[in-house]
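S.K.: my questions concern the predicted model and sequence given below.
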Amino acid sequence: MRRPGVPPTGAPHIPVLLDEVVTALDLGGARLAIDGTFGAGGYTRAMLAADRDIRVLAIDRDPDAISAGARLVAESDNRLRLVAGCFGDLDALATEAGEPQVNRVVLDIGVSSMQIDQAERGFSFRHDGPLDMRMGGGGISAADIVNEADEAALADIVFHYGEERRSRAVARSIIEARRRGPIETTGQLADLVAGVVRTEPGSGIHPATRTFQGLRIAVNDELGELVRALHAAERILQPGGRLAVVTFHSLEDRIVKQFFAARSGRAVQSSRHMPTALPGGEPAPAKSFRPVTKGPVLPSAAEAARNPRARSAKLRAAERTDSPVPEPLGAIEALARLPDAPRGGPRR
């Protein structure tokens, strides 16, 4: 049953910024592309349709996505191969598939609309279901974190990954509630958060949105996967190959922006997460990418109106140079971790 006050779901999956992604990838002449986040196959379909000579290796950690993609494989005239795995391992997965170098890589970061719309997956407060959130079905669940993490760890996850300023109040509420019994469903958690977090009337944003985001990122190590995928794409792309990344919130976009800035030799903006990517006195590394997009590409007003899930999307793309692969960016990797920050910050 749909929870009161939450808009209905179940709309068909619509790939975000599809035309812009295809344009940024410039598929003419490309022979092999990786769709690192296959999902419902929207970008894969577009790439297969753009050039009859292109082949796609598509990756997804969700077994449901792999199963659902079987029909597209059958229709692809042997131009599509589906591989189960994490997109952070895309270079290793491609090499195992006999493809040590590729021409294009596309990544659509975050949870898919199909996962959100399935109550049994436990990603959303829209429908009451088990508090799970695991994209691949293995490892710790959101219920494990909610019922076992201490108050400080919960507050850090909700604050840093969910960007929820009321994270301490959320954590205290969870600790108090679980003394009476385990928190097992999305509905239980959403109601707890709604008791301590308020949103602007008419905003359409549920009070639990940021808390659920933080837990989901922690459960699936989404930011770590993104960092690994960026470095993996850098290793496997041929000179002239292109990488396009679509993100949906500021944490993801910050990582992509900083990675492309550092790898193209542009100045990297400082932040509380990463003071600098190039410490003073350290020589600038070889430029392994050149920008394709000037800043983020945003959805049109028409797309945002047609597909509400597109409203926060940003596309960034870059082209691989012929420079050798530099060392991994430790400062970028740090962006994916919970920072060791004093506990007297702005959380309330």
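M.R.: Cool, the structure landed. Residues are numbered from 1 along each chain as shown.
S.K.: can we go C-alpha only for contacts and neighbour counts from here?
M.R.: Noted.
S.K.: doesn't Glu99 fall inside a strand?
M.R.: No. Read with DSSP: H, G, I helix; E, B strand; the rest coil, Glu99 is coil and lies in no strand.
S.K.: second structure follows, compare the two:
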Amino acid sequence: MTFEHRTVLLNEAVEALRIQPDGHYVDGTFGRGGHSRAILARLSPAGRLTVFDKDPQAVAVAQALAAQDARVTVRHEGFAALAALPPASLDGILLDLGVSSPQLDDAARGFSFRHDGPLDMRMDPTRGVSAAEWLAKASVAEMTEVIRDYGEERFAASIAKAIDRRRQTRGPVRTTAELAEIVAGAVKTREPGQDPATRTFQAIRIHVNAELEELQQALDASLSVLRPGGRLVVISFHSLEDRRVKRFLQAHARPTLDRRLPMLEPPPPRWAEVARVRPSAAEVASNPRARSAVMRCATRTAAPAVAERGERGCG
């Protein structure tokens, strides 16, 4: 089956990279290649694009593109592997976080409570532990912690206990419909227009794929692999991701004095031009999945300087 994917903040993200025709860029989440193709359109024959993705379906699309375009290098792994690239070798990094529309819409992937299917949720179904496998073995305390911390779900304990009761009486939870039904029975109230299972599905997906840990690894790696003047652009779709990106950029844009060593100068800023962008009203109207997107971007500094910050555009 073919599933449609509409790239969020396509033009804004590519503009934010400030592409140099002969530069080397990374698309850390290839998906269906919307951002990658827009980047390639601005590169010269000497330019290069390295793409990462854990999803075998996305990798197949990327490999087909690479077979037609020698500028493209494909890596079947998560963007935490940025750390393996040579220091100061990149002119820009784009990370489009979260789950793609084809993943959400394909019931066989188990990402969505809207489509009944096996409870998998892995970005790469060939590796790691599925959501069903984790739920079959996790303790009530572990499930509570994950659902509370990664889903910001106030009924986390009730949901975890309900899953445990189900395991003891009817066996493990195996499908998305089963999990959604359990959550609906455990959640007392919910915001208007939001399915009771939304936060729990998000939390389990983040945990199964170690999404926040991988994001932190990639952010840390960006400091070493970007050249001076290189651009970091990150699109996030929920507050946990965006908060981590925001704090990372702020911490390195305005380093603070270590109170334990007051005689030392604070380290120089490592990011400048830190900015934030939201999708336009027109984009949200045409693509509702863009409504929660936040794009943050920054420039890797070359030398000590006063970092600029603001809420203007990234371009």
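M.R.: Sure, I can see it. On a predicted model such as this, the values are computed, not experimentally measured, just so you know.
S.K.: please enumerate the strands of the stretch 1-150 of structure 2.
M.R.: Assigned by DSSP state E, counting those that start in this stretch, the stretch 1-150 of structure 2 shows strands spanning 24-27, 48-52, 72-75, 90-96.
S.K.: can you lay out those strands as a markdown table showing mean neighbour count and distance to Glu153 of structure 2?
M.R.: As requested, these are exported to a markdown table (neighbours: other Cα atoms under 10 Å; distance: least, Cα to Cα, whole Å):
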| stretch | mean neighbour count | distance to Glu153 of structure 2 |
| --- | --- | --- |
| strand 24-27 | 24 | 32 |
| strand 48-52 | 24 | 31 |
| strand 72-75 | 18 | 35 |
| strand 90-96 | 25 | 24 |
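S.K.: right, and those strands - which one's nearest Leu232 of structure 2?
M.R.: Evaluated over the strands of the stretch 1-150 of structure 2, closeness to Leu232 of structure 2 peaks at strand 90-96, with 5.0 Å, by Cα to Cα.
S.K.: angle of the closest one against strand 48-52?
M.R.: Between strand 90-96 of structure 2 and strand 48-52, the angle comes out at 30 degrees (axes from the mean of the first three to the mean of the last three Cα atoms, to 10 degrees).
S.K.: which neighbouring elements make contact with strand 90-96 of structure 2?
M.R.: On a contact count with 3 or more Cα pairs under 8 Å, 6 or more residues apart in numbering; DSSP states H and E, strand 90-96 of structure 2 meets helix 10-17, strand 24-27, strand 226-236.
S.K.: in structure 1, what stretch matches it?
M.R.: Counting by TM-score structural alignment, strand 90-96 of structure 2 pairs with residues 102-108 of structure 1.
S.K.: got the contact list for that stretch?
M.R.: 25, 27, 30-37, 43, 233, 236-238, 240-247 (Cα atoms under 8 Å, 6 or more residues apart in numbering).
S.K.: hmm, try it at 6 Å
M.R.: 30, 32-37, 237-238, 241-246 (Cα atoms under 6 Å, 6 or more residues apart in numbering).
S.K.: and stretch 56-71 of structure 1, by the same measure?
M.R.: Counting by Cα under 6 Å, 6+ apart, 32-39, 80-86, 135-136 sit against stretch 56-71 of structure 1.
S.K.: what does stretch 211-222 of structure 1 give?
M.R.: Counting by Cα under 6 Å, 6+ apart, 133, 157-158, 161-162 sit against stretch 211-222 of structure 1.
S.K.: return the residue of structure 2 aligned against Ile236 of structure 1.
M.R.: Checking TM-score structural alignment: Ile236 of structure 1 goes with Val225.
S.K.: doesn't Ala88 make contact with that match?
M.R.: Yes. In this structure, Val225 of structure 2 is within contact of Ala88 by Cα atoms under 6 Å, at 4.4 Å.
S.K.: the two: which has the busier surroundings?
M.R.: More crowded of Val225 of structure 2 and Ala88, by other Cα atoms under 10 Å: Val225, with 23 against 14.
S.K.: right, I'll call it a day here.
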